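Q: sequence and predicted structure below; questions after.
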Amino acid sequence: MPQHPDILILGSGAAALTTALEALTCPLPPNTARPRVRLLEKAPEPWAGGNGYFTAGAYRVAHAGLADILPLVSNVPAELAGKVDLEAYTEGQFLGDLERVTGGRSEERLGRVVVGESLGLVRWLREVGGVDWEMSFRRQAFEVEGRWRFWGGLCLSVAGGGGKGLIKALLGAVRAAGGVVEFGVKGEELVVGEGGRVEGVVVRREGSQEREVLRAGSVVLCAGGFEANPELRRRFLAEGWERAHTRGTPYNTGDMILAAQKVGAKLVGDFSSGGCHSTAWDYDSPADGGDREKTNEFTKSGYPLGIMVNAEGERFVDEGIDLRNYTYAKFGRAILEQPGGVAWQIWGKEGQKWLRAEEYRDEIVRKTWATSVEELADKLGEDGLKNKKALFQTLNDFDRAVAAHRKEHPDTQLNPAVKDGLSTQSTSKKLPLAKSNWALPVTEQPLLAVKVTSGITFTFAGLAIDPENSAVLREDGSRIEGLYCAGEMVGGLFYGNYPGGSGLTAGGVFGRRAAQSALKDLSAKNKASRL
């Protein structure tokens, strides 16, 4: 590989690999040489894939229903297709969900590009990237009366272990197309030439104290956010965020966000206590980085069918306010804000039936079982619960409210695939903090509790880009020539929350646009050299 590539990409996650694959495979004018593409990853090779490796590999796309999805997937034979209920998920619905869950703060231009190119992206990833799509029956559908009902605007994930399968496919495709990936190379500064154009990166290789300059025709930043940097979390988000567990790679420490800011890039997005994707996460998980084998299995997303209580024995969120896809990325913050940053998820006998084995099987999580509320309070008291009396009151009040609602609304039935209206609020009994849907008894024995904390996935604040070309922008709105950005480093799209699966989609869409822009730069340079 020549010393100076045409396109230099920082990162090896899904956004970086998608950028590289687009640059290496998209149609070029006749007699045009393929660009030299080089990816630099700070992590060692066993940590390839960034945060994408740790995901469930879910992509949110706008589609017209099964007619759009079935040609993409490999796990739906004809006899099963007739038992699947998948409503169309329109571009308007996708945009509406993005606006709703971010409180109207998402930059509309960014959102429209992501939504408009979402279906085309997953088709391209299948055809060019070799990604094996499947319908996500285990995570995104419930079997109700013999039919599989998909919910929450999300149906596609990657076969082969989700993120593991995604990174394996993309990394293999990039290498097969001629891309070079180097590991253990940390970007430290951007090199700026005459006129303010970025011309390369100052790097340091693992185990070396020497810095070297790598020149490039264009630089694309796909190096992740600052979620693995406790100091930057405390600085940019709020005091206390240093206690959150890092769900994914420990190498996303915000280095290139700061490097871009140093050369004039504008920082935008959610610099607030809620400015990140954070979930209910196993309390006993590693604190400073994810597990490469268990990856996403530390997620504890079964709370909609149960309740969550803090160390004072009190509920603190409406666990059924919306479908899980629209609440899980913000409830990690709610847990972190509780005393000690911990909580317990609790289910009665009926709710336990709906827990996914990949998150709640005995091998993956420590469970507390009890045959009565008193026994559960005693056991949790040994595990950090401070107010056993309050827990007793919370659980019994909750079940009385559930019973009152069912008595008043006997025809309302549990359906976890829709907001079913099975609530704690009736004319005879109302809780100060409602559970709006999927309200099931929690004192029916055996009782089950699981201790959780906050797991931070990625940060929402980052660099301002032009959505048309993924160019990094300055404070005055002008573009920094030669510098592009995609993935979790992009700011302005998500605020406080996000629709599940939209992060990978956004990374892919803006990565492809960044690659196309870098190719135009290269074409313009070659044309000028011939004149």
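A: Good, I have the coordinates. A quick note: this is a predicted structure, and the numbers were derived from the prediction, not measured.
Q: from here on, just use CA atoms for contacts and neighbour counts.
A: Fine.
Q: okay, now Glu481: neighbour count?
A: 18 (other C-alpha atoms under 10 Å).
Q: need the next SSE after the host helix or strand of Ala67, C-terminal direction.
A: Element membership for Ala67, per DSSP states H and E: helix 66-69. Scanning forward in sequence from helix 66-69 by DSSP H and E, the next helix or strand is helix 78-81.
Q: so after that following helix, what's the next helix or strand?
A: Next helix or strand after helix 78-81 toward the C-terminus (DSSP H and E): strand 84-85.
Q: and that following strand, how far out from the chain's middle?
A: Distance of strand 84-85 from the chain centroid (C-alpha atoms, centre = their mean, to the nearest Å) equals 25 Å.
Q: could you do stretch 309-329 as well?
A: Offset of stretch 309-329 from its chain centre (C-alpha atoms, centre = their mean): 18 Å.
Q: for it, measure first residue to last.
A: By C-alpha to C-alpha, to the nearest Å, the extent of stretch 309-329 from end to end equals 18 Å.
Q: another one to put next to it:
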Amino acid sequence: MVSFDCIIVGSGHAGSCAALSAVEHGCQSVLIIDKCPEEWVGGNSYFTAGAHRTVHGGLYDLLPIIKNTPSQEAIDLIDMTPYTKEDYVSDLMRLTAGKSDPSLVNALVDNSRETVQWLADRAGIPFVFSFNRQAYEVDGRQKFWGGMVLGVEDGGKGLIAAHQRALKEAGVVVWFDTPALSISVREGAIAGIVVLREGREVELETRAVVLAAGGFEASAELRAKHLGGSWDKAKVRGTPYNTGDGFAIAQAVGAKLTGDWSGCHSTTWDANASASAGKRDLTNQFTKSGYPLGIMVNAIGERFVDEGEDYRNYTYAKFGRAILHQPGGFAFQIWDSQVAGYLRQEEYGDDVVEKIFAVDLQELAEKIADNGLWGKEPFIKTIMEFNDAAQQCARESPDLRWDPAVKDGLSTQSRRTQLVLPKSNWALPLDQPPYIAVKVACGITFTFGGLAIDANSAGVVSESGRVIEGLFCIGEMVGGLFYNNYPGGSGLTAGAVFGRKAGRGAAGLMTLQIN
């Protein structure tokens, strides 16, 4: 029987971190298996922007790990507020309505800064300041907003490429086209795993199995079962191979399910994108996150969310869901010429998305009616009422100044006029043509329900409440961390934090075996 010190199920960011950590802490033979073919390496991590949310002390704290180090002249023009532990915990608990497991939250937050340093040093992750996603140029200064400043060069592609180089250097073996079928247990501890290898079942011996196989978001059947019937129509943003297999094999050995099984991370996604999987050349570019700069209307011409409720990286995970539940499951994002230059080119470039242009509102209504709008007159009425409300707020509060990098207070609410559904910040009237519209849908990223784990070790907790010796769970398979919503950039950081813990725990079993 072939034996490994540690076997990891899943080739994404979390699984790669676990493998590198296992080698670092003493495992001599580490295997990663993935049911996908090699060309789909990286799971959902490949499709991200590489955002990592971390506690930090400001600009000079993070400069040493940044690859795109600006010149001193440019550094002097950067505004980056420190992001404290209290900020991180507050944001996470606020967005999840206080439901997140405090032990998981504290483990994530307390280890975040050390972990991004480890990623840079050990895995060679090419971190960059996320100017293109998390900063706006205001009065000649780059102003970061929303607590999240770190990205990765070339996004998820660059993240996984760096991991693949580090894994090869560390001597980690990777088998693709190798689904996990079951886990073997002996005397209450992990003894091995059965996989399908080149058409036949093979039992591999190991004392440590790390589950990093993603959620069930790519299974329309499981989405409908757990999230609700309409979710079978959501567009899969990433890999088509995350179909919930890991949960089934974990439950078979007594693992406890926990967390928000009716919740998921979704986002505003290109309505013309494929429904079944992301595109590996465009990856995250199908995201359409410019809605705080304008408004979104549904098929009957009505707004349905407060586009300025909060910074984009605190709202996109729930606004995708809101779009799915609109008539027809789509919406239109609308802007005028005042903000067109602030739309990110990687998401809204002419070679990325179909844009609709119009010289007046009547023409805009006609054109988007050709793309699915059901009610032209209600649509025009919605914009006129929005414009009136935004103009009245500006008249009553002349000291307020539009600033996309802060919550500027420019809203649709004033003493004279209050919309039933406000826009709480960044409410500029749409009155300077040409107008731009983009059709969007709901893209599902990952599901929130998962396995119960011990926050200190990432060990899987059984139905009886004990930790199953040798079984670990990380990444999107972890339950109890995110509920209903989440702060952007937390997913990759959590994958790395708990991946390191799992690798260390796997190596610790080897020490026990020797003793």
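A: Yep, that arrived. Everything numeric in this text was worked out from a predicted model, so none of it was measured.
Q: name the residues that touch the helix holding Ala67 of the first structure?
A: Contacts to helix 66-69 of the first structure, defined as C-alpha atoms under 8 Å, 6 or more residues apart in numbering, come from residues His63, Leu86, Glu87, Ala88.
Q: those, buried ones only, as a ChimeraX selection?
A: Only the buried entries of the contacts of helix 66-69 of the first structure go into this ChimeraX selection, using 16 or more other C-alpha atoms under 10 Å:
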select :63,86,88
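Q: all the strands of the stretch 201-350 of the first structure, residue numbers only.
A: With DSSP state E, counting those that start in this stretch as the criterion, the stretch 201-350 of the first structure has strands at 211-215, 218-221, 245-246, 267-268, 276-282, 307-309, 343-347.
Q: those: which one's closest to Arg138 of the first structure?
A: Among the strands of the stretch 201-350 of the first structure, strand 276-282 comes nearest to Arg138 of the first structure, with 18.6 Å by C-alpha to C-alpha.
Q: Provide the aligned range in the second structure for the closest one.
A: Mapped onto the second structure using TM-score structural alignment, strand 276-282 of the first structure covers residues 264-270.
Q: show me where the stretch 151-300 of the second structure has helices.
A: Under the criterion DSSP state H, counting those that start in this stretch, the stretch 151-300 of the second structure contains helices at 155-170, 220-226, 245-251.
Q: check the stretch 401-515 of the second structure too.
A: 490-514.
Q: adding mean neighbour count and distance to Phe330 of the second structure, write the helices of the stretch 151-300 of the second structure out as a markdown table.
A: Shown next, in a markdown table, are these (neighbours: other C-alpha atoms under 10 Å; distance: least, C-alpha to C-alpha, whole Å):
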| stretch | mean neighbour count | distance to Phe330 of the second structure |
| --- | --- | --- |
| helix 155-170 | 20 | 26 |
| helix 220-226 | 18 | 18 |
| helix 245-251 | 18 | 30 |
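Q: out of the ones you listed, nearest to Leu204 of the second structure?
A: In terms of C-alpha to C-alpha, the element of those nearest to Leu204 of the second structure is helix 245-251, at 15.0 Å.
Q: tell me, that closest one lands on which residues of the first structure?
A: Taking TM-score structural alignment, helix 245-251 of the second structure hits residues 255-261 over in the first structure.
Q: same question, stretch 391-402 of the second structure
A: With TM-score structural alignment as the criterion, stretch 391-402 of the second structure aligns to 403-414.
Q: so for the matching stretch, what gets flagged as buried?
A: Neighbour counts over stretch 403-414 of the first structure (16+ other C-alpha under 10 Å) mark Ala403, Ala404, His405, Arg406, Leu414 as buried.
Q: again with stretch 35-44 of the second structure
A: Of all the residues in stretch 35-44 of the second structure, those buried under the rule 16+ other C-alpha under 10 Å are Lys35, Cys36, Trp40, Val41, Gly42, Gly43, Asn44.
Q: related to what we said a few turns ago, in TSV: the buried residues of stretch 403-414 of the first structure, plus distance to Leu125 of the first structure and secondary structure.
A: Shown next, in TSV, are those (distance: C-alpha to C-alpha, whole Å; DSSP: H, G, I helix; E, B strand; the rest coil):
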residue	distance to Leu125 of the first structure	secondary structure
Ala403	49	helix
Ala404	50	helix
His405	47	helix
Arg406	47	helix
Leu414	37	coil
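Q: dump those residues into TSV; add distance to Val220 of the first structure as well.
A: As requested, those are arranged in TSV below (distance: C-alpha to C-alpha, whole Å):
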residue	distance to Val220 of the first structure
Ala403	57
Ala404	58
His405	55
Arg406	56
Leu414	48
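Q: out of these, which is nearest to Gly507 of the first structure?
A: Leu414 (36.1 Å).
Q: the closest one reaches Trp438, doesn't it?
A: Yes: with contacts defined as C-alpha atoms under 8 Å, Leu414 of the first structure counts as touching Trp438 at a distance of 6.1 Å.
Q: what do these two both touch?
A: Asp420, Leu422.
Q: contacts for stretch 371-388 of the second structure?
A: Residues from elsewhere that reach stretch 371-388 of the second structure (C-alpha under 8 Å, 6+ apart): 297-303, 361-362, 365-366, 369, 412, 419, 428-431, 439.
Q: which of these are buried? Put it as a ChimeraX command.
A: Remark: buried members of those, expressed as a ChimeraX selection using 16+ other C-alpha under 10 Å:
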select :297,298,299,300,301,302,303,361,365,369,412,428,429,430,431,439
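Q: distance of the closest residue to Val406 of the second structure other than its chain neighbours from Pro398 of the second structure?
A: Spatial nearest neighbour of Val406 of the second structure, excluding adjacent residues (C-alpha to C-alpha, 6 or more residues apart in numbering): Trp145 at 6.7 Å. The spacing between Trp145 of the second structure and Pro398 of the second structure, counted by C-alpha to C-alpha, is 24 Å.
Q: try Lys288 of the second structure
A: Taking C-alpha to C-alpha, one finds Lys288 of the second structure at 31 Å from Pro398 of the second structure.
Q: centre of the chain to the match of stretch 391-402 of the second structure, how far?
A: Worked out by C-alpha atoms, centre = their mean, stretch 403-414 of the first structure lies 35 Å from the chain centre.
Q: give me the distance between the two termini of it.
A: Note: stretch 403-414 of the first structure ends 13 Å apart using C-alpha to C-alpha.
Q: for the longest strand along the second structure, name the packing helices and strands.
A: Longest strand of the second structure, by residue count under DSSP state E: strand 435-447. Strand 435-447 of the second structure is packed against strand 235-236, strand 264-270, helix 312-324, strand 331-335, strand 356-358, helix 361-369, with contacts defined by 3 or more C-alpha pairs under 8 Å, 6 or more residues apart in numbering; DSSP states H and E.
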